[in-house]
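Q: here is a sequence together with a model predicted from it:
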Amino acid sequence: MDAEDVVATMKRILDPATGSRARTSLSMVEGVSASDPTTVEFKLNISYAGFADIFADRQLRIVAKDKLAELSTQPIGTGPFMFKSWSPGDRLELVKNPDYFEKGLPKLDGATLRIIPESAARMAALESGAIDIVWSMPYEAVDKLKTSATARADSVSTPTWDGVILNNDRPPFNDVRVRKALALTIDKAAIVELALFGQGEPTFSPIPPSHPYFNKALKVGAPDIAQAKKLLAEAGFPNGFDVPMQVPQEREQRVRVGVAVRDMARAAGIRINVERVPFASYTANVAGKAQIYVDGYFARPTIDTAIYPFYHSSGSWNKQLWIYKDARVDQLLDDARKTNDEAARKAIFEKFQAIAEETVPGIIAYSAAHVNGVSKKVEGFKSTPMQWLELKSVSIKP
């Protein structure tokens, strides 16, 4: 790998025709070039203190410049394993990379990633010993593994969140009093139990409780139906209102969130009709259009990529979600990009969380745990907050 590989990879991601989701992470890049075989120069259009951090994103990993056209069928990289074969709908086979740069790794000679569509079949295969790891096992199966002789659940906190997306640009949720009223009806601790079977933490923030920038001075509030009704009356809805809420049909976890919110909001007079929408067309049907819907977002590698696109008024995800505009938030997030001082950045993001809690662009219900099912013969495996499947340190007991 040399600088030209880096340049080719970055240009591919930056090209709109590629359609890379990682392009958002490089929005500050105006140009990229190689000055010598080991030096890459990036020209940025803004001051961006955390630029080096964004390369922790798996979607920004470097690939060989002469293999870009073959990437979808013959992937190549610098990781611990190499591509062997791919059977669509069945399995991906990997073999050990003998030239991997970390001495003694990987420990396995290879790995097979199988596709087993039914969650019950996956768990049965794990407990029978037919497979060694179930990536992202169903939350409802965690308790059963507590008494299993052959497998265990391995859990880690993550920045991944689910919540209620409110369109701040359309009635009735363009009124902050209505948004606050809905938030006051929701028992987030109960939703963690109902939607995640207890595998998560109730929160108010897209910054997870485990993060050093989490604002510990703010607390998850208890439901207050009387105050919710008062705010609705002030907003012109003394008798509440009816509203349709979309949920992704094949994402049962989020369906459970929607049903729980519907049932909780009813006490304040907010009458929600839950509509299941096929996931394949979900974003096209709801993004920037629906008044209220349930969605969620996976962990991002940096605090800026997790917050700026979602809450800055110019943010690409914000324009598809809540269409939220607050000049104070814009200024804070712009300032955060410019400072390297950790204490200053922490203070900035704590202020951001306080404003977001006050203005309720949407309702973050919880920070979800990532849980993998693991055979008790497996050693060296750890679940990761980014939900990546890390196998380089794994070995299997006889």
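A: Perfect, thanks for sending it.

Q: going forward, measure contacts and count neighbours with C-alpha atoms only.
A: Fine.

Q: need the contact list for Lys229.
A: Each residue near Lys229 by CA atoms under 8 Å, 6 or more residues apart in numbering is listed here: Ala181, Pro238, Gly240, Ala268, Gly269.

Q: run the last query once more with 10 Å
A: Counting by CA atoms under 10 Å, 6 or more residues apart in numbering, Lys229 touches 178, 181-182, 184-185, 235, 237-240, 267-270.

Q: so Asp295 is in which element?
A: strand 292-297 (DSSP states H and E).

Q: same for that strand, what does it pack against?
A: Secondary-structure packing of strand 292-297 (3 or more CA pairs under 10 Å, 6 or more residues apart in numbering; DSSP states H and E): strand 151-166, strand 241-248, helix 252-265, strand 270-277, helix 282-286, strand 362-375.

Q: can you pick the most crowded of the contacts of Lys229?
A: Counting neighbours by other CA atoms under 10 Å, Leu182 leads these with 29 neighbours.

Q: helix, strand, or coil at that one?
A: At Leu182 the chain is in helix, as set by DSSP: H, G, I helix; E, B strand; the rest coil.

Q: that one touches Ala265, doesn't it?
A: Yes. At 6.4 Å, Leu182 counts as touching Ala265 under the criterion of CA atoms under 10 Å.

Q: touching both of these two, which residues are there?
A: When contacts are counted by CA under 10 Å, 6+ apart, the set common to Leu182 and Ala265 consists of Ile225, Ala228.

Q: against that first model, consider the following:
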Amino acid sequence: MKRGQDHYNVKPIGNGAFIFKEWVRGSHVTLVRNPDYWDQGKPHVDELIFRIIPDAGARSVALETGALHYAPLTPVSLIEAKRLAQNPNIVLETRGWEANAPMFFFDFNLRKPVFQDIRVRQAVAHAINREVLAKAVFQGFATPATGPVPSYQKQFYTPDTQQYPFDPAKAEQLLDAAGHKRGPDGVRLRFNHLNHTYGDEYKRAGELFQQQLKRIGIELTLVNYDLPTYLRKIFSDHDFDTMNSFYAAFADPQIGVHRRFWTKAIIPGAAWSNGSGYSSPEMDAIIEATHAEVDPAKRQKLIHQMQQLAQKDLPSISLLELKFFRLYSKRLQGINVTPIGVYASLADASFKA
């Protein structure tokens, strides 16, 4: 079988609302209405064309001109999204991501002795202004987090966790207590910081961290890699000091959150697992008890304990609850806005007359 010529990949068969018609490499994928779809009368459109537009600027133009009707998965920069939202012919929708539950965080490499002192981690947490991060860097498409579980997951979330409010003076006291005095150049510590690769906002977040940590005597060197190198440095080589990223908490902490704090999730080469190297017998016991518990009330209590210990031990700083978005034509109706709407069928989609 020649690579790229597997018929199972290039001519897929499905039984959804739309069926495969063609794939033109580098250009588009076309799906057409399934005449045998089980839900009679649907879908409402005859054809879906998924255009491949690598450049975000070109995607913006296509939305404004009407050449593109639907753009999910945070298709443009945050600043550009705010501009497009002012266009009366374009809808910006942040609903539909709740089941993914994206969260932004700052991670430490706990294999490094300097970060094994919790006072250093606490100092960094107190030095970061989450409000500025949410408003200035993420353009309001985020709210400050209080822990690793998003606040809108009411059945799992608890606000009863240790917090680290913005307090540079407290941060300096912690570093003094940890023995990291300012040198003649005013610097206490130097370490690198790997920025996530998914958008300019992650680079700007790194720049904000750099500015705010400088205030307390920490010199942060920013590093920008391509995605494969970024993942290898963190999850395979463990060759980093600190980094920023986002993770999907998903609809249940057992799916998305536990992997960040479970010793068994320290798996070399496994992206989006326990990259910090955090290992705690107490945390492992809580997580594994949660996996085995079937009583909802007892399970909720265990998940609350997990959040409380994560905030107490602070192997990672949970900074923001992110609001990913979709952009689409105001003429388009029937777009699913349920918690998993961004991945839902387009069987209900249609155009207003």
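A: Arrived safely, thanks for sending. Just so it is clear, the model here is predicted, and its values are computed rather than measured.

Q: mind reading off the mean deviation between the helix or strand following the strand holding Asp295 of the first structure and the second structure?
A: Per DSSP H and E, the first helix or strand lying C-terminal to strand 292-297 of the first structure is helix 303-311. Average distance, helix 303-311 of the first structure versus aligned residues of the second structure after superposition (mean CA distance after the TM-score superposition for the first structure): 1.7 Å.

Q: just tell me the aligned range of helix 303-311 of the first structure in the second structure.
A: Counting by TM-score structural alignment, helix 303-311 of the first structure lines up with residues 253-261 of the second structure.

Q: mind checking the SS state of whatever residue of the first structure lines up with Ala67 of the second structure?
A: Aligned by TM-score structural alignment, Ala67 of the second structure pairs with Ala130 of the first structure. What three-state DSSP gives for Ala130 of the first structure is coil.

Q: now swap in Glu80 of the second structure and tell me
A: helix.

Q: residue in the first structure matching it?
A: Checking TM-score structural alignment: Glu80 of the second structure goes with Ala141.

Q: Asn224 of the second structure too?
A: Mapped onto the first structure by TM-score structural alignment, Asn224 of the second structure lines up with Arg276.

Q: burial count for its match?
A: For Arg276 of the first structure, the count of nearby residues is 16 (other CA under 10 Å).

Q: residues contacting it?
A: With CA under 10 Å, 6+ apart as the criterion, the residues that contact Arg276 of the first structure are Met245, Gln246, Val247, Pro248, Gln249, Glu250, Arg251, Val255, Gly258, Tyr282.

Q: ok, of those residues, which come out buried?
A: Among the contacts of Arg276 of the first structure, the ones that count as buried by 16 or more other CA atoms under 10 Å are Met245, Gln246, Val247, Pro248, Gln249, Val255, Gly258, Tyr282.

Q: now these in CSV, with distance to Lys319 of the first structure?
A: Formatted as CSV, these follow (distance: CA to CA, whole Å):
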residue, distance to Lys319 of the first structure
Met245, 19
Gln246, 18
Val247, 19
Pro248, 19
Gln249, 23
Val255, 23
Gly258, 22
Tyr282, 16
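
Q: so which two of those residues are the farthest from each other?
A: For these, the farthest-apart pair by CA to CA is Gly258 and Tyr282; their separation is 14.5 Å.

Q: check the burial of Gly16 of the second structure by counting its neighbours.
A: Other residues near Gly16 of the second structure come to 16 when the count uses other CA under 10 Å.

Q: now the equivalent of it over in the first structure, nearest residue through space, not along the chain?
A: Using TM-score structural alignment, the partner of Gly16 of the second structure in the first structure is Gly79. Spatially, and ignoring its direct neighbours in sequence, Gly79 of the first structure is nearest to Tyr100 (6.6 Å; CA to CA, 6 or more residues apart in numbering).

Q: test my guess that that neighbour contacts Pro80.
A: Yes. Tyr100 of the first structure is in contact with Pro80 according to CA under 10 Å; the separation is 5.5 Å.

Q: now for those two: what residues contact both?
A: Counting by CA under 10 Å, 6+ apart, the common neighbours of Tyr100 of the first structure and Pro80 are Pro106, Lys392.

Q: biggest helix in the second structure by residues?
A: Using DSSP state H to define each element, the second structure has its longest helix at helix 296-313.

Q: and the counterpart of Asp334 of the first structure in the second structure, how far from Gly41 of the second structure?
A: In the second structure, the residue paired with Asp334 of the first structure is Glu288, using TM-score structural alignment. If you measure Glu288 of the second structure against Gly41 of the second structure using CA to CA, to the nearest Å, the figure is 47 Å.

Q: neighbour count winner among those two?
A: Glu288 (14 against 10).

Q: any idea which element the more buried one lies in?
A: Short version: Glu288 of the second structure belongs to helix 281-292, going by DSSP H and E.

Q: flag every buried residue along that helix.
A: By 16+ other CA under 10 Å, the buried positions in helix 281-292 of the second structure come out as Met283, Asp284, Ile286, Ile287, Thr290.

Q: of these, closest to Asp313 of the second structure?
A: Among the buried residues of helix 281-292 of the second structure, Met283 lies closest to Asp313 of the second structure (CA to CA), at 9.7 Å.

Q: next, the contact list for Lys319 of the first structure, please.
A: With CA under 10 Å, 6+ apart, Lys319 of the first structure has these contacts: Asn167, Ala287, Gly288, Pro309, Phe310, Tyr311, His312, Ser313, Lys325.

Q: let's go with 7 Å and repeat that
A: Going by CA atoms under 7 Å, 6 or more residues apart in numbering, Lys319 of the first structure touches Gly288.
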